[in-house]
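Novice: Using only what follows, build the 3D model:
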Amino acid sequence: MRKILVVGAGQSGLQIALGLQSQGYEVTLMSNRTADEIRTGRVMSTQCMFHTALQHERDLQLNFWESQAPKIEGLGVSVAAPGSWAEGPAARAIDWLGRLDGYAQSIDQRVKMAGWMETFAQRGGQLVIHGAAVGDLDYFSRTYDLVLVAAGKGELVQMFARDPERSPYSEPQRALAVSYVHGLGPRPEHPDTEGVRCNLVPGVGELFVMPCLTTSGRADILFWEGIPGGPLDVFNGVKDPAEHLSLTLELMERYVPWEYARATKVELTDAGGTLAGRYAPTVRNPIGRLPGGGLVLGVADVVVANDPITGQGSNSASKCAAAYLSSIVERGDKPFDEEWMRATFDRYWATAQHVTKWTNAMLAPPPEHILNLIGAAGELQPVADRFANGFNDPADFENFFYDPEKTQAYLVEVSGAGAA
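Specialist: Model (predicted):
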């Protein structure tokens, strides 16, 4: 029986640990917090997961909360008319809703990670509550067949060198501020459709609104992404959750009043329901070398950390876990050597590269052909639907998004089909 150590109990680490456990591997999971500490702690992310990522969980029968969580059937885009907020609340220039082929869901990681961790322990997995340092891994690498590092923050990440060719940004491109709330009203245009709402405020930032399941039941997430140094970059140093929510709503009233109109009665889900921070999107070398010569393999956002503007973090973590799981099982009893580690990462990068390219493109001011595409989606439902489903399969953006000629050809084709 092969012995594998997974360091980090997030989406990817737990999914791999539970998946390997179900295949008969001897798995040790290291977490710096207990399940109870996670459940009662602060929110960790916004985690909207689309069909493919959810299916990886279903394949492992880990979709424990699927029947309770809101089923997100649409993804909407609204764009504020540039400069319209100078004299008062902003006005909308674009507003549409694309339909998802398979529904999405957002389950608070405090609920999911705590539940999965308890399941891992109940099924006989060895759970070690300990914050791992490089020295610990040096020791463990000699006693395990494979060490996977799935803890995306702290000193362990420093073992994985930044890949400058795949990391165009060296500084954070957005200041992030999250609030989990109860009491948000429906969008009047589509009162019966649960949807993620992407509100773009040119030159200022973005507000994402998404239904979720949290520790206290159904809720919604209000998530600002502000351009650093701009009017949304005001959450740094705000420690009081009530002040954090108050700032969130003030900014909504000015820049996205159509969303503010349904948020006048919201309250935080709990004292841990806010989060703020920023980080530079970075792709890293997937193999870490330990002082004693051992090798460890980086997982998910340890090696590919994208800005959350495209909502891909948990999706990528699930896809990474699925790819790594297959590679480990297919390896049989052969050694998990450096060549295997690189091939395993490359298998994940085949999908992750599309996420990174798309996310980095969305962080930059949009070129004219992208504005035309987003505008056309308001008139042509197939365009709105295709854009929405790109969140599930970002590889499709290669076919109609980046290249102005491909975009134009696609719009002509859809318009022609509509006319016919």
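Novice: only C-alpha atoms for contact and neighbour calcs from this point on.
Specialist: Fine.
Novice: Could I get the buried residue list for stretch 377-387?
Specialist: Judged by neighbour count (16 or more other CA atoms under 10 Å), stretch 377-387 contains these buried residues: 377-378, 380-387.
Novice: Contact partners for residue 228?
Specialist: For residue 228, the contact set (CA atoms under 8 Å, 6 or more residues apart in numbering) comprises 172-175.
Novice: Next, find the distance separating it from residue 203.
Specialist: Using CA to CA, to the nearest Å, we find residue 228 at a distance of 11 Å from residue 203.
Novice: which helices and strands sit right next to the host helix or strand of residue 370?
Specialist: Under DSSP states H and E, the secondary-structure element containing residue 370 is helix 368-376. Applying 3 or more CA pairs under 8 Å, 6 or more residues apart in numbering; DSSP states H and E, one finds that helix 368-376 contacts helix 381-389, helix 404-419.
Novice: Which of these sits closest to residue 73?
Specialist: Using CA to CA as the criterion, the shortest distance between residue 73 and these is 10.0 Å, found for helix 381-389.
Novice: any idea of the angle that closest one forms with helix 404-419?
Specialist: 130 degrees (axes from the mean of the first three to the mean of the last three CA atoms, to 10 degrees).
Novice: Select the longest strand from this protein.
Specialist: Among the elements of type strand in the chain, defined by DSSP state E, the one spanning the most residues is strand 92-106.
Novice: Now do that one against helix 381-389, angle only.
Specialist: Counting by the same axes, to 10 degrees, strand 92-106 lies at 50 degrees to helix 381-389.
Novice: other SSEs contacting strand 92-106?
Specialist: Contacts of strand 92-106 with other secondary structure elements, assessed using 3+ CA pairs under 8 Å, 6+ apart, are made with strand 48-49, helix 51-59, strand 72-80, strand 205-214, helix 381-389.
Novice: one more to line up against the first:
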Amino acid sequence: MRDIGIIGAGQAGLQLGFGLLEKGYTVTVYSDRTPEQIFNARLAATTYLFGRACQYEQELGLDFWKGPGEYARGGDLDVCPAPGQRALRVQGRILNPGKSLDLRAKYSRWLAEFERRGGSVVVRDVDVDALEVLATGHDLVVVTTGRNSFTRLFERDAERSVHTQPPRNLAAMIVTGMKPLHETPYPALKFILTAGHGEYFAMPYFDRIRGPLNCLLLEAIPGQGLDRFGGVSTAREAMERMKQVLRDFSPWVAERLEGASIVDESSWLTGAFTPTVRKPVGRLPSGRTVMGMGDVVMLNDPIAGQGLNSASKQAHAMTQAILAHGDQPFTPDWMEQTFEHFWRTEGQFITAFTNMLLQPPPPHVLRYLGAASAVSPLADMFFDNFGEPQRFWPWIASPDETEARIQHAAAA
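Specialist: Predicted structure coming up:
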């Protein structure tokens, strides 16, 4: 069987590793941290895994967290033309629901499980010199992390990368003591979009230590009213900033946070990054090649919740492509064709949907949301399609097709 080396022990790398291991491949995962170090690390991201990605994990026997506490079964969206002014509200069900899980718990458990199932785990820092050696020892090396300057190996795709600077400044936190969202009959993802300022998200979350809690994410347009987390250095200060933001911008939800606090000093973050699409073939100084996957080739802003789901879908597609390739060599042409197939069928829609949400909604999308506030099937379609962004196309780009969907749903 083929011998595959995977750099990175996150969603893309580990899911690919489990998929190949199950089929008898020899797989080595190179991680820069032990399971214990991953578990005890600072929060690096808050994520929501939609239904199809959850199904992939179930098929691989990786769904170790089956309690209902982390599942959100619908969405609750407020659209605000100005701070404190809610123009419309859209509530709908996610027909194929997913969950938000502490990735520190997930990846630490997965890495230990990978070794238990017979995979090889090497804990070490891998730099470009090490990649040169690994590329000669494996049939294929897949790079799934952008750490250690690996991104410079993968050329930026100027045509597909529309951003040259971070579109949002981010703040995220895991909180305890948050009051439940009573306005929906099911656990829901709460979205608040404030025109010209940014977005607020709250969702049920499964913490690595405390179990069911909530996580919050604030996406601030740089320099605007939500952008208040610069210089924050403690969990208490971050929590107070979040509370004040909601008092000023969304007072109807601020009371949910009155008694809330961040669970510990390692469970909050601030930051910003520039979304980028890169070409999948990494060229080493020697001329050898490695393949990129996950965030190293498709890095999207978290506004649409696509990062983890994109990594999962890429890992599934890559597993199928490697299996179908048999004993043939993993050439640069194969790498490009494999990524292009994913981009054509899924990746372009993931990126386009994310970029669409970073811009003010065009009139026909606002018209759709207004109709969805009164027509449940339209609301359900909107929230459920977050898990499958390709379903938004081509109609969401066309005012006429969007209007036709509205009229069809209203007449049903």
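Novice: Next, the mean deviation of the helix holding residue 370 of structure 1 compared to structure 2.
Specialist: Comparison of helix 368-376 of structure 1 with structure 2 after fitting gives an average deviation of 1.3 Å (mean CA distance after the TM-score superposition for structure 1).
Novice: Mind listing what's buried along that helix?
Specialist: Judged by neighbour count (16+ other CA under 10 Å), helix 368-376 of structure 1 contains these buried residues: 369-370, 373-376.
Novice: Where does that helix end up in structure 2?
Specialist: The alignment of helix 368-376 of structure 1 onto structure 2 (TM-score structural alignment) covers residues 363-371.
Novice: before we move on, what about stretch 284-295 of structure 1?
Specialist: With the alignment judged by TM-score structural alignment, the segment of structure 2 matched to stretch 284-295 of structure 1 spans residues 278-289.
Novice: which residue in structure 1 lines up with residue 234 of structure 2?
Specialist: Looking across to structure 1 (by TM-score structural alignment), residue 234 of structure 2 lines up with residue 240.
Novice: cool, residue 173 of structure 2 as well?
Specialist: Using TM-score structural alignment, residue 173 of structure 2 lines up with residue 179 in structure 1.
Novice: A strand includes that match, no?
Specialist: Yes: in this structure, residue 179 of structure 1 lies within a strand as judged by DSSP: H, G, I helix; E, B strand; the rest coil.
Novice: give the contact list for it.
Specialist: With contact taken as CA under 8 Å, 6+ apart, residue 179 of structure 1 is in contact with 221-223, 244-245, 248, 268, 273-275.
Novice: Of these, keep whichever come out buried.
Specialist: Buried residues within the contacts of residue 179 of structure 1, defined by neighbour count using 16+ other CA under 10 Å: 221-223, 244-245, 248, 268, 273-275.
Novice: nearest to residue 8 of structure 1, of the residues you listed?
Specialist: Each of those was scored against residue 8 of structure 1 by CA to CA, and residue 275 proved nearest at 19.9 Å.
Novice: To which residue of structure 2 is that closest one aligned?
Specialist: Under the alignment (TM-score structural alignment), residue 275 of structure 1 pairs with residue 269 of structure 2.
Novice: Report the contact partners of that match.
Specialist: Residues near residue 269 of structure 2 by CA under 8 Å, 6+ apart: 43-45, 170-173.
Novice: ok, the contacts of residue 228 of structure 1 in structure 2, which still hold?
Specialist: Among the contacts of residue 228 of structure 1, the ones still in contact in structure 2 (both residues aligned by TM-score structural alignment, their matches' CA atoms under 8 Å) are 173-175.
Novice: Now residue 39 of structure 2: closest residue in space, sequence neighbours ignored.
Specialist: Sequence neighbours aside, residue 104 is the residue nearest to residue 39 of structure 2 in space, at 4.6 Å (criterion: CA to CA, 6 or more residues apart in numbering).
Novice: Trace the one you found over to structure 1, please.
Specialist: Residue-level alignment of residue 104 of structure 2 against structure 1, with TM-score structural alignment as criterion, gives residue 110.
Novice: a strand runs through that match, doesn't it?
Specialist: No: secondary structure assignment places residue 110 of structure 1 outside any strand; it is helix (three-state DSSP).
Novice: Tell me which helix or strand residue 341 of structure 1 sits in.
Specialist: Remark: residue 341 of structure 1 resides in helix 338-363, with elements defined by DSSP H and E.
Novice: what helices or strands is that helix leaning on?
Specialist: Other elements packing on helix 338-363 of structure 1 under the criterion 3+ CA pairs under 8 Å, 6+ apart are strand 287-289, helix 313-331.
Novice: how near is whatever residue of structure 1 lines up with residue 383 of structure 2 to residue 382 of structure 1?
Specialist: Aligning on TM-score structural alignment places residue 383 of structure 2 opposite residue 388 in structure 1. Distance, residue 388 of structure 1 to residue 382 of structure 1, by CA to CA: 10 Å.
Novice: Report the set of residues contacting both of those two.
Specialist: With contacts taken as CA under 8 Å, 6+ apart, the residues that reach both residue 388 of structure 1 and residue 382 are residue 98.
Novice: just to revisit the earlier point, can you give me every residue that contacts the match of residue 383 of structure 2?
Specialist: For residue 388 of structure 1, the residues meeting the contact criterion (CA under 8 Å, 6+ apart) are 74-76, 98-100.
Novice: Mind picking the two most distant members of those residues?
Specialist: Among the contacts of residue 388 of structure 1, the pair separated by the greatest distance (CA to CA) is 76 and 100, which sit 10.3 Å apart.
Novice: Settle it for me: which of those two has more neighbours?
Specialist: A side-by-side neighbour count of residue 76 of structure 1 and residue 100, using other CA atoms under 10 Å, places residue 100 first with 23 against 20.
Novice: and the counterpart of the more buried one in structure 2, how far is that from residue 384 of structure 2?
Specialist: In structure 2, the residue equivalent to residue 100 of structure 1 is residue 94, according to TM-score structural alignment. Between residue 94 of structure 2 and residue 384 of structure 2 the distance, using CA to CA, works out to 5 Å.
Novice: Apart from its chain neighbours, what residue comes closest to the residue nearest the centre of structure 2?
Specialist: When structure 2 is reduced to its mean C-alpha position, the closest residue under CA atoms, centre = their mean turns out to be residue 307, at 2.4 Å. The shortest distance from residue 307 of structure 2 to any residue that is not its chain neighbour, by CA to CA, 6+ apart, is 6.2 Å, and that residue is residue 300.
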